[in-house]
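# After the sequence you'll find the predicted model.
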Amino acid sequence: MASFPAASLRTRLIAGLVALVTVGLLVANVATYSALQSFLLARVDEQLTAAVEPVALELQSSIGPRRGARPSGRALIPAGTYAVLVNDSGAVLAELPLRNDGPAPRLPGAIGAQEGESWHTVTAREGEERLRLLSTPVLLVGGADGALVLSVPLTDVEQTLRRLLAIEITVSLLVLALLTAAGLWVVRLGLRPLRRMEEAAGAIAAGDLGRRIEDADERTEVGRLGLALNAMLGHLEAAFSERTESERRLRRFIADASHELRTPLTSIRGYAELFRRGAADRPEDLANAMRRIEDEAKRMGVLVDDLLLLARLDQGRPLERRAVDLVRVAEDAVADAGATDPERRFLFEPQPPVLVEGDEARLRQVAANLVSNAMLHTPADTTVLVRVAQQGGTAVLEVADDGPGLQPEHAARIFERFYRGDGSRTRASGGTGLGLSIVAAIAEAHGGRATVTSSPGAGATFTVSLPAQTQQAEPQPRPQPPAPQPAGVASGRKDL
């Protein structure tokens, strides 16, 4: 089966419009032609009916002498009328053209035996001229039945109909031409938004995801389609941007993780090579090599544990859920930091219990990481302040310092994995670059979030916001701390 090339939407619209108008014009022309033809034939029939009596008088006068003076009705006889008198067998008794020598008709068979008036359209005896014929029964002399047949040419009717047909064809063609031109302009104007959508789709396919449909009017169907496409394109652009950024972070994460793991592995391989080359014969070198191998192995183990924790949090694995006193968690983190670095000044503001529902071990890791971050990346004389508060339905843990602070570009990326914003945040400081990433991931797993507020020279404040527990449940008891008291208490704060 032969296949035809698909036509464009514009072509189909114009073809459909022209086809519909053509059908409409054809129906209208046929109806007009038929109505006029019926009207003209009816008028001819009326003229023939009115001419019956005058024609009978004319035939009577032509056959025999008139009895008395009768007025002539010739004025009522149509031009070209031809009269024929026939008996019941159809034999012509008399015939004559009455006006302008009208043509003689070709009589139908058995016309004299018909009852009542009958109408016929016949042709002339000579030529193809069409005639309208009326047959009406009459009573002949002697009481015999006959028929009076009148005919009149349809020349004027046919000329009028031919003129009407020519006018209809001319007007129809002119209307179709004008309508096609107007339809092309209207369709082109109506399809202009679709062309813009086509151009935008081509640009988007070429990689321009920021392209949008312009001048989308919500009052039109095409405009609403454009607005819907713009919304869809916005979501697609955001999704592509998010995917691109995710891929970029993943590549950087893999590269950083490989680099971080390669460093301790290189150290272990180096000390193993040193041992193979004779360090075993030198006790001091052997002890140092074993100690460094153990240190690097521990560091690599911490890094792997951190990576596994982040992977589990990314997978959305459920955490242990129970009531946890965030004040107690923060207090223990400060106490542990004070024991690790007795020379540093820590401030903690005691508060009533603030309960959250979560994994106590992970929340302790959050507090420890925040305090450890402040210790690692600020000078030794920096004061670290830890606060816990409940603000409505939110529990807030803050760790603030009065250190050098962060540049805005570093603060915006501080929670990214393996990100080190400045020279102080290096491997030499003992961090893996994952501590704050773990803080953010744990906070998100608990339905909260981690933020930082900082400016150069004004210190930094790390805030973890978590949903507070609505029902105050008793937190898990903990062992009492040892008897010795930290350094002292000032202004309601524990100064460690």
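It's in. Numbering: from 1, shown residues only.

# From here on, just use CA atoms for contacts and neighbour counts.
Will do.

# thought Val396 was touching Gln390?
Yes: shown here, Val396 and Gln390 form a contact pair, counting by C-alpha atoms under 8 Å, at 6.0 Å.

# Quick check: closest non-adjacent residue to Ser465.
Across the structure, with C-alpha to C-alpha, 6 or more residues apart in numbering as the measure, the residue nearest Ser465 apart from its sequence neighbours is Val396 (4.6 Å).

# so that neighbour sits in a strand?
Yes: assessed by DSSP: H, G, I helix; E, B strand; the rest coil, Val396 belongs to a strand.

# ok, it - how many residues close by?
If you count neighbours by other C-alpha atoms under 10 Å, Val396 ends up with 21.

# so who does it touch?
Val388, Ala389, Gln390, Thr463, Val464, Ser465, Leu466 (C-alpha atoms under 8 Å, 6 or more residues apart in numbering).

# any idea which helix or strand carries the first one?
Just to be clear, that refers to Val388. In this structure, Val388 sits in strand 383-391 according to DSSP states H and E.

# And for the fourth one?
Taking DSSP H and E as the definition, Thr463 sits inside strand 460-467.

# who touches that strand?
Contact with strand 460-467 is made by 356-357, 370, 393-406, 443, 446-454, as judged by C-alpha under 8 Å, 6+ apart.

# Filter those residues down to just the ones in strands.
Secondary structure assignment (DSSP state E) places 356-357, 394-401, 449-454 from the contacts of strand 460-467 within strands.

# what's the angle between the strand holding Thr463 and strand 394-401?
Angle, strand 460-467 to strand 394-401, by axes from the mean of the first three to the mean of the last three C-alpha atoms, to 10 degrees: 170 degrees.

# Second structure for comparison follows:
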Amino acid sequence: MRSLWFKLTAALVLVTMLGVGLAVLVPGVVTVRSFQNFVSRSRATEREVLVNALAIYYEEWGSWEGLHTLVMSRPGHMGQGMGPVMAPGMTGAWQFQVADRNGVVVAASRVEQIGMQLSPSQVRQGVPIEVDGQEVGYLLPGTAVTLLREPEETFLRRLRETVVPVGLAAGGVAILLGLILTWQLTDPLRKLQTAAQGIASGDLSQRVDIKSKDEIGELGRTFNHMAENLSRAEELRRNMTADIAHELRNPLAVMRGNLEAIQDGVYQPTEENIASIHQQAVLLSRLVDDLQELALADAGQLRIEREPVDLAAIIERVAVESAPRASREGISIVRDAPSEPLLVSADPQRIGQVLGNLLDNAIRHSPEGGSITVRAQRQQDTVQVDVVDQGPGLSPEELSLVFERFYRGDKARTRATGGAGLGLAIVKQLIEAHGGRVWAESTEGQGATFSFTLPT
């Protein structure tokens, strides 16, 4: 499998080569063509000047006699006006013929062409030489007239010799810098790949050190957050497994011990001993029911039968049901709800279960002689319920864990006094299944407030 770095590098090299090629080719072609056009225009100007000089020569001498001898013997001094055109060495670049009005060559850059009769079509290709409005001859540039002279060829050659190496050097530098850049860009991805492979193999301690503030840095931070959540979930799973085993073991051990004692005749099957076994069976049944509730919620199969209900009436009913237990602990329950109905769309049995769990939690953590306040109020499109106790409160760490399964804030509490640690987890699942929100607020040493909202 080809790596992302390889693909980026290949793409970079391809784009760089294409860019450098275009940067060298296009300006080079444009420059050469522009220069050639300039030379061609210069040649045309020179031809015009040469035609004028030849016309002056003919006007001065009255014929073409001696023209070829003058051209070959004294280049650059062919009479008035010809010097600036026929500079020394120009004949080497100019391939030309001068013909009289009858098409006979009278002067040429090649001696063997003197006296040659040109065809009418050849004559038509020449530039007429006129004196007093009469055509007295023709200038016929040869095919080499457009060829570049040595200085011009040298200029273009040096231009090519400069542009191509500079372009290649610039492309090489660009590719080198691109390789370094793509390596730096893909290095965080390699770290992420290594860490992801470690997590896939079971090492949940893998983290990545990516400090950039771009999208890759955000991906690294998200990955670390995911890894932390996975590690925490794995720890909770292990703790939950151990807690379930512990919660099942204790009642079963008590039941088994009591039954074996009755079998051995140590205990008599009295009403008190049977009640003790029954109590343990009730605890087991409650634990299994709670676990089933959570399992259904996790699977999204928790059954919610919504109907319009008066939340104030549910609060009143649950408070009355919880009052005897609170009274035995010397705790009072205060209800603070408006007199008008607080209608919500909810499952009355499930919401009653939520309030029952919250009150049960508040009773366990409230001191003797304390009070618990159940407050309800309408807010825009929701109804908020608060259960306020006067217990020891929760630390910030406990607030972040209080809705976790099998979590007990007071480690000294037993299963009998502190519950199995599933009540608040069930509250969270039930409220969220209703589309509501649940949270806890507390200042350590000043009690706690558990709140939830339900949409109207």
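All right, it came through fine. For clarity, every value in this text was computed on a predicted model and none was experimentally measured.

# The strand holding Val388 of structure 1 vs structure 2, mean deviation?
When structure 2 is superposed, strand 383-391 of structure 1 averages 3.2 Å from its matched positions, counting by mean C-alpha distance after the TM-score superposition for structure 1.

# helices or strands up against that strand?
helix 326-340, strand 345-348, strand 394-401 (3 or more C-alpha pairs under 8 Å, 6 or more residues apart in numbering; DSSP states H and E).

# What is the corresponding segment of structure 2 for the longest one?
In this case it means helix 326-340 of structure 1. Helix 326-340 of structure 1 corresponds to residues 311-325 in structure 2, going by TM-score structural alignment.

# buried set for the matching stretch?
Leu311, Ala312, Ala313, Ile314, Ile315, Val318, Ala319, Ser322, Ala323 (16 or more other C-alpha atoms under 10 Å).

# Which parts of the stretch 201-350 of structure 2 are strands?
Remark: strands of the stretch 201-350 of structure 2, listed N- to C-terminal, are 307-310, 332-336, 343-346; assignment by DSSP state E, counting those that start in this stretch.

# Looking at the ones you listed, which is nearest to Met86 of structure 2?
Taking C-alpha to C-alpha as the measure, the strands of the stretch 201-350 of structure 2 were each checked against Met86 of structure 2, and strand 343-346 came out nearest at 108.0 Å.

# So Gly80 of structure 1 belongs to a strand, correct?
No: assigned with three-state DSSP, Gly80 of structure 1 falls outside any strand and is coil.

# coming back round to it: what is whichever helix or strand comes after the strand holding Thr463 of structure 1 packed up against?
Read in the C-terminal direction, the helix or strand following strand 460-467 of structure 1 is strand 488-490, with elements assigned using DSSP H and E. The elements that strand 488-490 of structure 1 packs onto, with contact taken as 3+ C-alpha pairs under 8 Å, 6+ apart, are strand 493-495.

# what's in contact with the strand it packs on?
Judged by C-alpha under 8 Å, 6+ apart, the contacts made with strand 493-495 of structure 1 from elsewhere in the structure are Arg345, Phe346, Leu347, Phe348, Glu349, Pro350, Pro486, Ala487, Gly488, Val489.

# Could I get the contacts of Val396 of structure 1 in TSV, plus columns for neighbour count and distance to Gln47 of structure 1?
Written out in TSV, the entries for the contacts of Val396 of structure 1 read as follows (neighbours: other C-alpha atoms under 10 Å; distance: C-alpha to C-alpha, whole Å):
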residue	neighbour count	distance to Gln47 of structure 1
Val388	25	115
Ala389	19	113
Gln390	19	110
Thr463	19	110
Val464	24	109
Ser465	21	106
Leu466	25	106
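
# residue contacts, Ala228 of structure 1?
Contact partners of Ala228 of structure 1, counting by C-alpha under 8 Å, 6+ apart, are absent.

# For it, give its distance to Ala147 of structure 1.
82 Å (C-alpha to C-alpha, to the nearest Å).

# Give me the neighbour count for Ser8 of structure 1.
By the other C-alpha under 10 Å criterion, the neighbourhood of Ser8 of structure 1 contains 8 residues.

# typo on my end, it should be Leu178 of structure 1
When neighbours are defined as other C-alpha under 10 Å, Leu178 of structure 1 has 12 of them.

# and it, that one's in a helix?
Yes: with three-state DSSP as the criterion, Leu178 of structure 1 is part of a helix.

# Give the buried residues for stretch 231-241 of structure 1.
Applying a neighbour-count criterion of 16+ other C-alpha under 10 Å, the buried positions in stretch 231-241 of structure 1 are Leu233, Gly234, Glu237.

# can you check stretch 424-435 of structure 1 too?
Using 16+ other C-alpha under 10 Å as the test for burial, stretch 424-435 of structure 1 gives Arg425, Thr426, Gly431, Thr432, Gly433, Leu434, Gly435.

# Could you find the counterpart of the fourth one in structure 2?
By that I understand Thr432 of structure 1. Residue-level alignment of Thr432 of structure 1 against structure 2, with TM-score structural alignment as criterion, gives Ala420.

# shouldn't its match be in contact with Glu247?
Yes: in terms of C-alpha under 8 Å, Ala420 of structure 2 counts as a neighbour of Glu247; the distance is 7.1 Å.

# Quickly list what's touching both of these two.
Taking C-alpha under 8 Å, 6+ apart as the criterion, Ala420 of structure 2 and Glu247 both touch Leu287.

# picking up where we left off before, show me the one of the strands of the stretch 201-350 of structure 2 that comes nearest Ser285 of structure 2.
Distances from Ser285 of structure 2 to each of the strands of the stretch 201-350 of structure 2 were compared using C-alpha to C-alpha; the shortest belongs to strand 343-346, at 26.1 Å.

# Show me what the closest one is packed up against.
In this structure, strand 343-346 of structure 2 makes packing contacts with strand 307-310, strand 448-455, judged by 3+ C-alpha pairs under 8 Å, 6+ apart.
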